[in-house]
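# Structural data only, the sequence is not supplied:
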């Protein structure tokens, strides 16, 4: 039924729809639902301890035998900078005082662990069908051991140069992440977000530049976006924001409410939550401190100082200090269970392609 079967055959899936791995926003329930529906469910591990990741993978394997994707970050562990940390805390001081918090209190940790031997042991133990990476690829020795398990490797590119780098490094397919995408940018060969490329322009150029299949991501939330991606030469799509509307999403209530009212021009790239640029719905902290702050600590350390503010305000229903990750196409999403959404998107796209 699908004219381009390169991703279907490569990954062993039935539908060319990959559920984006969304750290903090999805766990095993979504992975199982999407994979059982014929797409590729993805488990994000960057925020999970080894024990928690093992627990989630065990549950997944008990509930589906379909292909799954396990996702990791490939950033370098940051080196702390006391001066930068102090400047960041000083910038947030008035918010601490506003909510009765001690500005001198210890900063909670903010961790997003890079792929290492520990995570590799999980890959070797559970042998997922697909392993995907963000911010490049791991060291060649680690990557070789991943591929030795039989896993297919995916990674995100935000430019043609990054796509070529990933292909040369051993990626079996490239996720072309357009500027419209929610969450963290996969950018890794540069730190200049001012020249990032939109999906419509990026996908065909990546398709022309590499021999491996290309997966389109960014601003795709309905069948029209899927059809457009195929017209641009993509072999599949990766969809994130639309899955945040499903009951399987593990987001907080204020985030869910913000998504329901988000407009096309209400997101921005920000580094205030983690130290790396990521697209989210604009809220108070983004407006007043960023969205891009030159004093935000290195990724992922910036988030630690915001933890007490979120803990104080979220129970009140406030989203002022929480990351509201979202792409630019949130208004195209609808509330359906993840499995139903996957099937509906595929069926509607096929109907339009015919």
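Cool, the structure landed. Note that the coordinates shown come from a computational prediction; the quantities given were computed from them, not determined experimentally. Numbering: from 1, shown residues only.
# From now on I want contacts and neighbour counts done on CA atoms only, so please keep to that.
Will do.
# So the residue nearest to residue 329 when sequence neighbours are not counted versus residue 336, what's the distance?
Distances taken as Cα to Cα, 6 or more residues apart in numbering put residue 219 closest to residue 329, at 5.0 Å, once the chain neighbours are dropped. Distance of residue 219 to residue 336, given as Cα to Cα, to the nearest Å: 18 Å.
# all helices in the stretch 251-354 of the chain, in order from the N-terminus.
Per DSSP state H, counting those that start in this stretch, the stretch 251-354 of the chain carries helices over the ranges 253-261, 284-289, 307-313, 338-353.
# So for residue 54, which of the ones you listed sits nearest?
Of all the helices of the stretch 251-354 of the chain, it is helix 338-353 that lies closest to residue 54, at 22.3 Å by Cα to Cα.
# now for the closest one, which elements pack on it?
helix 28-36, helix 223-231 (3 or more Cα pairs under 8 Å, 6 or more residues apart in numbering; DSSP states H and E).
# so where do the strands sit in the stretch 151-300 of the chain?
Applying DSSP state E, counting those that start in this stretch to the stretch 151-300 of the chain gives strands spanning 152-157, 173-177, 183-184, 214-217, 236-239, 267-270, 278-281.
# put this beside the first:
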């Protein structure tokens, strides 16, 4: 199943496992996907530089096939919102979970430059970026060493900026996608263009391979976005129930048991818009009188609550990121999923060619 993306990036199937920060993506998942012929992607966001380095070493030791590392582009938060006021407003939630701690610090850059150096020194062949475009100097360093670069867009305007910056491929992130929106250009409202509408518009606007993301859960979705002109698909929620997934048992249960109508797009938990299952905690924050600070401030303020909730099984306070196609997630090995998706798509195209 050759496309412009598989040819350029040296993989067998036009399937990218999305880098899901916060635990769901494990080195074992990345290895399994890359070994099966897809592109496994480590999530560099939220982890320390040391942990990222260790994870890259594990992947390198277990596959000779291409893999990627995803990095969060440093944020420029609006600091006019009162972090102390939000911290005070969260006191009830902390007390309910038995959390007694001082207000945490936050890092606007997620150790970005340290992680860039690690990715360079450990010869990671493919680097993807979320939340924008790195400085030209950073991109130049990667390009100088022959690394392939992938950006994420939620609009045509963003896609054009990514191409102009020198990216080798673009993820077209439709509104169905789980987790954080990659929006970085325009006003603060979430860009919520569906995958089936966004993909062909970005394909028509740029001259580099486009990967469709959002609602692509199996070979049917893969075939659909290829028919729309995409050169592949990036799939995240589809891998949340994989045997190698680090997603919590509570999230994996929600994928099966909750309705397709139960995901929402909210900035209540982290300060950036993201899609996940609705909870009472989200509702309380959205209806509260205290303005929600930008990412990463709000992410840091709610993190102790969400971590304690996950440890104690208090689902109502957890962040349960998932896309709209969550009920189609299958419980198989990540490599088996890659092969299945590719076979399903090939069978669909074969039927149409009869």
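Cool, the structure landed. Keep in mind the model is a prediction, meaning the values are calculated, not measured.
# what about the counterpart of the residue nearest to residue 329 of structure 1 in structure 2, how many residues close to it?
In structure 2, the residue paired with residue 219 of structure 1 is residue 215, using TM-score structural alignment. Residues lying near residue 215 of structure 2 (other Cα atoms under 10 Å) number 27.
# now swap in residue 5 of structure 2 and tell me
Neighbours of residue 5 of structure 2 under the rule other Cα under 10 Å: 23.
# likewise residue 261 of structure 1?
Residues near residue 261 of structure 1, counting by other Cα under 10 Å, number 10.
# residues contacting it?
Contact analysis of residue 261 of structure 1 by Cα atoms under 8 Å, 6 or more residues apart in numbering lists residue 331.
# gap between the counterpart of residue 140 of structure 1 in structure 2 and residue 123 of structure 2?
Matched to structure 2 by TM-score structural alignment, residue 140 of structure 1 sits across from residue 136. Between residue 136 of structure 2 and residue 123 of structure 2 the distance is 20 Å, computed by Cα to Cα.
# And for residue 142 of structure 2?
Counting by Cα to Cα, the gap from residue 142 of structure 2 to residue 123 of structure 2 is 10 Å.
# Quick check on these two: which one has the bigger neighbour count.
residue 142 (20 against 14).
# host element of the more buried one?
Here residue 142 of structure 2, judged by DSSP states H and E, is contained in helix 136-144.
# Can you tell me what sits against that helix?
Contacts of helix 136-144 of structure 2 (Cα under 8 Å, 6+ apart): 116, 120, 148-149, 165-166.
# For the residues you listed, work out which two are farthest apart.
So, these by Cα to Cα: farthest apart are 120 and 165, at 18.8 Å.
# Residue 201 of structure 2 maps to what in structure 1?
Using TM-score structural alignment, the equivalent of residue 201 of structure 2 in structure 1 is residue 205.
# Equivalent analysis for residue 237 of structure 2, please.
By TM-score structural alignment, residue 237 of structure 2 lines up with residue 241.
# Might one say that its match is in contact with residue 180?
No - checked against Cα atoms under 8 Å, the pair residue 241 of structure 1 and residue 180 is beyond contact range at 10.6 Å.
# Overlap in contacts, those two.
327, 329.
# Could you check which of the two has the larger neighbour count?
Each of residue 241 of structure 1 and residue 180 has its neighbours counted (other Cα under 10 Å); residue 241 has more, 29 against 25.
# so what's that one up against?
Counted by Cα under 8 Å, 6+ apart, residue 241 of structure 1 has contacts 182, 221, 326-327, 329-330, 333.
# Tell me which entries of those residues lie within strands.
Secondary structure assignment by DSSP state E places none of these in strands.
# From those, pick the one nearest residue 234 of structure 1.
Using Cα to Cα, the contacts of residue 241 of structure 1 come closest to residue 234 of structure 1 at residue 221, 15.4 Å.
# Would you mind confirming that that closest one is in contact with residue 328?
No - taking contacts as Cα under 8 Å, residue 221 of structure 1 lies outside contact range of residue 328: 9.4 Å.
# got the buried residues for stretch 235-250 of structure 1?
Buried residues in stretch 235-250 of structure 1, counted by 16 or more other Cα atoms under 10 Å: 235-246, 248-250.
# Then stretch 105-117 of structure 2?
Applying 16+ other Cα under 10 Å to stretch 105-117 of structure 2 flags 110-112, 115-116 as buried.
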